[in-house]
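Novice: need a structure here:
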Amino acid sequence: MIKLDAGWTFDNRYARLPERFFSRVLPTPVRAPELAVLNRPLAAELGLNEEALRSDAEVAVLAGNRIPDGAEPLAQAYAGHQFGYFTMLGDGRAVLIGEHVTPSGKRVDIQLKGSGRTPYSRGGDGRAALGPMLREYIVSEAMHALRIPTTRSLAVVTTGETIRRETELPGAILTRVASSHLRVGTFQYAAQWGTKEELRALADYALGRHFPGFEEAENRYLFLLEQVIARQAALIAQWQLVGFVHGVMNTDNMTISGETIDYGPCAFMDTYDLKTVFSSIDTEGRYAYGNQPYIGGWNLARLAESLLPLLDEDEEKAVALAQEALDQYPTLYHRHWLDGMRAKLGLAEAQAGDGELIADLLRLMEEYRADYTNTFRALTLGEYIGMALFDASEFREWHERWQTRLSQEAVSREEAYERMRRHNPAVIPRNHRVEEALAAAVNCGDYSVMERFLEALADPYAYSPEQAEYAELPPPSDRPYRTFCGT
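Specialist: Below is the predicted model:
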């Protein structure tokens, strides 16, 4: 029998950092691993052999039962502010297998999530349930299709074991692919418990991995801070533009790379409401939809504090440099958000009254409890049915103002509507559809519901007939939708 080569090419630079930043640990083997889902397009992008990945030998790799050549498994150490409270953390149920280099030269982390206990497990079992791992697979791939920077999911493997949460659940391991797993919390950990030289080593690693051109910067660590601020401003604006609620914006869940990470209690907003919260543990609404831009700034301030020793030897000057960089965040965020909102309304040029036009639409959407995604979908298609908003005289007045504003664009009306199609998704991973797919897979072993759903989400701007059913609103419910972190 010929053994197929999956194509792993590991070059593990994080493992060369001071060992304060990680613990070398092997995944805990599982009883009976089986491949549940494999991301074929991502496998091809990574230069991996799909047929090999489906073999028993490679399923064993994806389950943590076998370590591939060149891998150096480790659990990363980091800290973080969780709901505002600082604590020591780390990979409590994940193992970084190594850094894979694709045929194009791109470097990505390959991490097994749910792979057993580590020195950072803090009493947890280190395992993951099938439902939350499939949720991460669905939503992270939907985010990628929406062109929003995100970690991705290569595979989900069932373990043949059960784990205990409120009830017994089938266990699973997700293979997460990320530009890196460096977080704001990684720098907080280095600043709190490491030496200045260890902090410098971490910062230099981050610069080399994510920010080409740092060699020309007058102050490379200020450059690092500015680049992270710019990427996070753009990322969070993109979340807001599609109605995505992260749910747990702790500093350990904010990446240095600018990718969305951790799809625990996340969800997409249906009814437009700034106070929207889905996470069962966010009882005060700290991470509500409308608070996300502000929490982004708060988290970035924690990164700036951690980098102060590197910004300048003079503490006052370091603080001034950090504050000047942080002051750019609101401006950058608002520019990205406003440009994105203009695009959602077909506007390519900036005019002074655009902010008011957008604000008035959002106010009407909130007042009439309109669906966020389908409001913009209706504007794009010119089909105004199914929502009370569209019957309101105030909306008709707003619509006339919008049409007048469109007529002032240099491009044709057809070009304006085509611009809207490129920026208003026809479908999002609606919460009731996610639950439908998870229930079929977890309870019945039927992955066909999830596969059809993923096909519809793969090109959210297609406006195809096959997507129409996935744009339908959920049935009325007396209970708010709630999500859970899965640990």
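
Novice: Please make it C-alpha for all contacts and neighbour counts, starting now.
Specialist: OK.

Novice: Next secondary structure after the helix or strand encompassing G160?
Specialist: Of the helices and strands defined by DSSP states H and E, G160 is found in strand 152-164. Downstream of strand 152-164, the next assigned helix or strand under DSSP H and E is strand 168-178.

Novice: for comparison, sequence B:
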Amino acid sequence: MRDIFDNSYARLPDRFFTKLPPVPVAQPQILRINDALARELGLDPADLTAEVLTGNALLPGSEPLAQVYAGHQFGGWVPRLGDGRAILLGEVTGDFGRRDIQLKGSGVTPYSRNGDGRAWVGPVMREYIVSEAMHAFGVPTTRALGAALTGEGVQRERRYPGAILTRVAASHIRVGTFQYFAARGDTAGLRLLSDHCIARHYPEADGPLSFLAGVVAAQARLVAKWMSLGFIHGVMNTDNMAVSGETIDYGPCAFMDAYHPRTVFSSIDQQGRYAFQAQPNMAVWNLAQLATALLPLMDGDPDRAAEEATRVLESFADHFSPEWMRLFRAKIGLVSEEDGDEALITGLLSRMASSQADFTATFTALSDGDASTHITDDGAWNSWAPDWTARLEREPGDHRKTMRAANPVLIPRNHRVEEAIQAGIDGDHAPFHRLVDALTRPFDPRPEDRDLATPPKPDERVLRTFCGT
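Specialist: Purely as a prediction, here's the structure:
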């Protein structure tokens, strides 16, 4: 079998990573293979055996390594993090560009910080389900190439079945990767990393400042897409922000059921730092840490470099706001622009909040012309719908087609994800497979999958999510 990897990150100096193989597992067993993604990457799905998906065997040309990085976690600085339970196998190239293939849950590394380096089936299922759904929604994201069971137990609050996720990403380079080298005063390392990322992700950039501008624009558009779906990342630490502009590290993530801008799901986010409405501001905060790390590579005058970087950071809104408006216009059936559109959209969202309306179901109902059964606060629908109807009358085109293309019917409902995980703990993987299959068609589900769109009953609502690492 030919070598399938071209490992540009492994060609960087040794201080960027530690080379080591995955830790073998006892009884590897395939849980799921993403055949379509494998073929897209030029791989034969038949080569993705249980041994390969667990790291017991390596594909030709693999150079396994764990990347080092640092980061701010909930605002607190941690000078050395790194891949504590992940191994980068290598990079594949083709018409799609360059993609990392990584095992997540593959055993202890030098960066494990007293952890076991393993994952259990719950977070593996969650990331597989949610990342593939995000891809189907058209959101830049890491993806799931496969998942496998290890045949070993993993001890958390109890003993769970072990599992490993095979993850694909444009890269696994994070804001925290830059912070690691900056904190050590390693300007040479910073420059190598910056040059690597420019060549890989932003070839139009002519230096660190324009590289920063590219990351700012990509993150602004990404977070706008999150907001349009009611998605809450849950742990927007700087080590969980990829400079490529992809969504990465699906830990205590969730899609809102009842809409409220201050919604928090993560059990570890006690202060609401990463609440739904806070996500744009937190993205800017993270990007400011990237800018700070890059300052030594910018203008020789520190004050001028800081001013230039600040101007780039301030451009976040110039990218976020138009994308947010474009997405939410489409969600209410609009493509053209009028001055009153923002007030129309925010008026709808405020009524949804006061009615505790289900985010996804409300917009699905709106696609059918009437969301009055969801916006139930006294007079709320009747005080908004006439202005919306009048605006649609001035809008050319097929309004319902626009809305149906912008509003998924199916999302990974929290209670459905939890059902799949609980069944998986007991060895029943059918709910997991059903959910993954259904979410490949989130805008036009099959009739037999329509029940997955039903919002949870009050006693079914998931109020807290967990990292589950």
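
Novice: Nearest residue to L149 of structure 2 in space, please, no chain neighbours.
Specialist: A163 (4.3 Å; Cα to Cα, 6 or more residues apart in numbering).

Novice: my bad, S257 of structure 1
Specialist: With Cα to Cα, 6+ apart, the residue lying closest to S257 of structure 1 is H210, at 6.3 Å.

Novice: Equivalent analysis for P445 of structure 2, please.
Specialist: Using Cα to Cα, 6+ apart and skipping residues adjacent in sequence, the residue nearest P445 of structure 2 is A438, 6.7 Å away.

Novice: Go ahead and confirm that neighbour touches D444.
Specialist: No - using Cα atoms under 8 Å, A438 of structure 2 is not in contact with D444; the gap is 9.6 Å.

Novice: Between those two, which is the more surrounded one?
Specialist: A438 (20 against 16; other Cα atoms under 10 Å).

Novice: The more buried one maps to what in structure 1?
Specialist: Under the alignment by TM-score structural alignment, A438 of structure 2 pairs with A456 in structure 1.

Novice: In what element of secondary structure is that match found?
Specialist: Judged by DSSP H and E, A456 of structure 1 forms part of helix 448-457.

Novice: Go through that helix and flag the buried ones.
Specialist: Buried residues in helix 448-457 of structure 1, counted by 16 or more other Cα atoms under 10 Å: 449-450, 453-454, 456-457.

Novice: same question, stretch 339-356 of structure 1
Specialist: For stretch 339-356 of structure 1, the neighbour count (16+ other Cα under 10 Å) marks 339-348, 354 as buried.

Novice: Next: stretch 393-409 of structure 1.
Specialist: Going by neighbour count (16+ other Cα under 10 Å), the buried part of stretch 393-409 of structure 1 is 395, 398-399, 402, 405-406, 409.

Novice: Name the single longest helix found in structure 2.
Specialist: Criterion DSSP state H: the longest helix present in structure 2 is helix 208-229.

Novice: so L338 of structure 1 sits right up against G355, yeah?
Specialist: Yes - counting by Cα under 8 Å, L338 of structure 1 does reach G355; the two are 7.3 Å apart.

Novice: residues in structure 1 matched by the helix or strand that the longest helix of structure 2 is followed by, start to end?
Specialist: Downstream of helix 208-229 of structure 2, the first helix or strand assigned by DSSP H and E is strand 231-232. Taken onto structure 1 by TM-score structural alignment, strand 231-232 of structure 2 occupies residues 244-245 there.
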